[in-house]
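>>> When you get a sec, could you give me coordinates for this:
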Amino acid sequence: MNSIQECMTTNVATVSSQQTIKEAATLMGQSNVGSIPVVDNGQLRGIITDRDITLRTTAKGLENSTPVSQVMSTNLVSGHTSMSVEEAAKIMAQHQIRRLPIVENNQLVGIVALGDLATNEMSDHAAGVALTNISEPNKTS
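The predicted structure follows:
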C-alpha cells in the first residue's frame, strides 16, 4: 500500500477566514485550482470553492469584500498522513469529494486531488507491468 504522503501536494495555496472572496478567487486563478483550504494559525477551518463563491456570493448579490468565513464550506472531511492511497480514495468516494485536505496534529500539511490518486494508481500499474515484463524469461528459442 502506498502512503498518501507520496502523492499529496505539500505546497498548498491557502486563505484565512478573514480574507475576502475576491482575494480567494484571485488566488484560485493564479494557482489554477477550483478550491482553497481556509487556514487560521495553521489550523484547517474550512474550504472555499469556486462553486461556493458563485452560489453563496455572486448569486446572492454579495460584495467582493465579503469575508471567506461567510461563504466557505465547514463540514470538512480530511485525511491524515499515515493513511494509504487506498484509504484516501475510499473516503473521497464515500463523501463524493475531489480534494482531501491532509492534516497532522491539527495542522494542514497537504492536499490530495482525485487526479493525484489516478496518476499514482496508473504509475503503480505501469511499474507492475514493466516489472512483470522484465522478470519473464526471454521466450526466443
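>>> C-alpha only now, for contacts and for neighbours.
OK.
>>> in the protein, which helix has the most residues?
Secondary structure assigned by DSSP state H gives helix 114-135 as the longest helix of the chain.
>>> who touches it?
If you take Cα atoms under 8 Å, 6 or more residues apart in numbering as the criterion, helix 114-135 is touched by 7-8, 85, 89, 98-99.
>>> nearest to Ile47, of those residues?
Within the contacts of helix 114-135, distances to Ile47 taken as Cα to Cα reach their minimum at Arg99, with 9.9 Å.
>>> How about the contacts made by the closest one?
Counting by Cα under 8 Å, 6+ apart, Arg99 touches 92, 111-114.
>>> Buried among these? Make that a ChimeraX selection.
Of those, the buried ones go into a single ChimeraX selection, burial set by 16 or more other Cα atoms under 10 Å:
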select :92,111,112,113,114
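>>> What is the nearest of the contacts of Arg99 to Gly46?
Ile111 (12.8 Å).
>>> For the helix or strand hosting the closest one, which helices and strands make contact with it?
Using DSSP states H and E, Ile111 falls within strand 107-113. Using 3 or more Cα pairs under 8 Å, 6 or more residues apart in numbering; DSSP states H and E, the elements in contact with strand 107-113 are strand 43-49, strand 99-104.
>>> quick one more, to check against the first:
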Amino acid sequence: MMKVRDVMNPEPVAIQATAAVSDAVRLLRTEEISGMPVLEGEKLVGVVSESDLLKMLSVEREGGLWLPSPLEILEVPIRDLIRWEKLQAEAEEAGTTTVSEVMTRKVFTVGPEESIQRAASMMVRHRINRLPVLEGERLVGIVTRGDIIAGLGMEASEVEED
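Modelled structure (predicted):
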C-alpha cells in the first residue's frame, strides 16, 4: 500500500503568518502553486490559498466581488467604474494586510505513514486541494491532489509490470 511519504513534496513552500499578503501572492505566482502552509516560527497555524485571497477582495458594501462581463467592459458605465476603482484600492491595501488575517485556520493534516487512500478521502470529504504533512508538530511535506493521482498512476504501472 502506497503511503503519503511516497508521493508528498518533502520541501513544501510555506509562509510566515506575519508576512504581507502581497508576499503570499508573489510566492504563489513564482512557485506556480495555488496554496501553502502558514507557519508561526516552525508551528503550522493555517493554510493560505488563492480562494482566501479572492475572498479578501470582496467588496462587501457593494454586494460582493464584482468582475465585469464582456458587455460591461464595452459599456464601462460610471457606477461600475466607481466599483472597479474601489476594488483596485482594496487590492492595493492587500500589501499591508498580513497572511494571518486572510488564512484558513482550520487545517486538516496527514502523517507521512498514512495511506494515500486516507489522504484522498480527506481531501474529497473536506473539499480541499492540499494536506500539510506533519511528523509530530513538524511540517515535513505537503501532498496535493495531483501528487495522489500521480502516485496512483505509479502504483498502477507497478501492478502491470508484475
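>>> rewinding a little: in the second structure, which residue range corresponds to the strand holding Ile111 of the first structure?
Here strand 107-113 of the first structure aligns to the second structure at residues 138-144, judged by TM-score structural alignment.
>>> before we move on, back to that, of the contacts of Arg99 of the first structure, which stay in contact in the second structure?
Of those, the ones still in contact in the second structure (both residues aligned by TM-score structural alignment, their matches' Cα atoms under 8 Å) are 92, 111-114.
>>> Farthest pair within these?
Met92 and Ile111 (12.0 Å).
>>> can you list residues touching both of those two?
Taking Cα under 8 Å, 6+ apart as the criterion, Met92 of the first structure and Ile111 both touch 99-100.
>>> what's the mean deviation for the strand holding Ile111 of the first structure versus the second structure?
When the second structure is overlaid, strand 107-113 of the first structure sits 0.7 Å from its aligned residues on average, using mean Cα distance after the TM-score superposition for the first structure.
>>> From the chain's centroid, how far away is stretch 5-25 of the first structure?
10 Å (Cα atoms, centre = their mean, to the nearest Å).
>>> now what about it, what contacts it?
Residues from elsewhere that reach stretch 5-25 of the first structure, judged by Cα under 8 Å, 6+ apart: 27, 31, 36-40, 45, 48, 50, 53, 64-69, 81-82, 102, 109-113, 116-117, 120.
>>> Next: stretch 42-57 of the second structure.
Stretch 42-57 of the second structure has contacts (Cα under 8 Å, 6+ apart) with 17, 21, 34-39, 65, 87, 90-91, 99-100, 102-107, 137-139.
>>> Filter those residues down to the ones in helices?
Among the contacts of stretch 42-57 of the second structure, DSSP H puts 21, 87, 90-91, 99-100, 102 in helices.
>>> Export those residues to JSON lines and append columns for neighbour count.
JSON lines is the format used below for these (neighbours: other Cα atoms under 10 Å):
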{"residue": "Val21", "neighbour count": "26"}
{"residue": "Leu87", "neighbour count": "19"}
{"residue": "Glu90", "neighbour count": "15"}
{"residue": "Ala91", "neighbour count": "18"}
{"residue": "Val99", "neighbour count": "27"}
{"residue": "Ser100", "neighbour count": "21"}
{"residue": "Val102", "neighbour count": "21"}
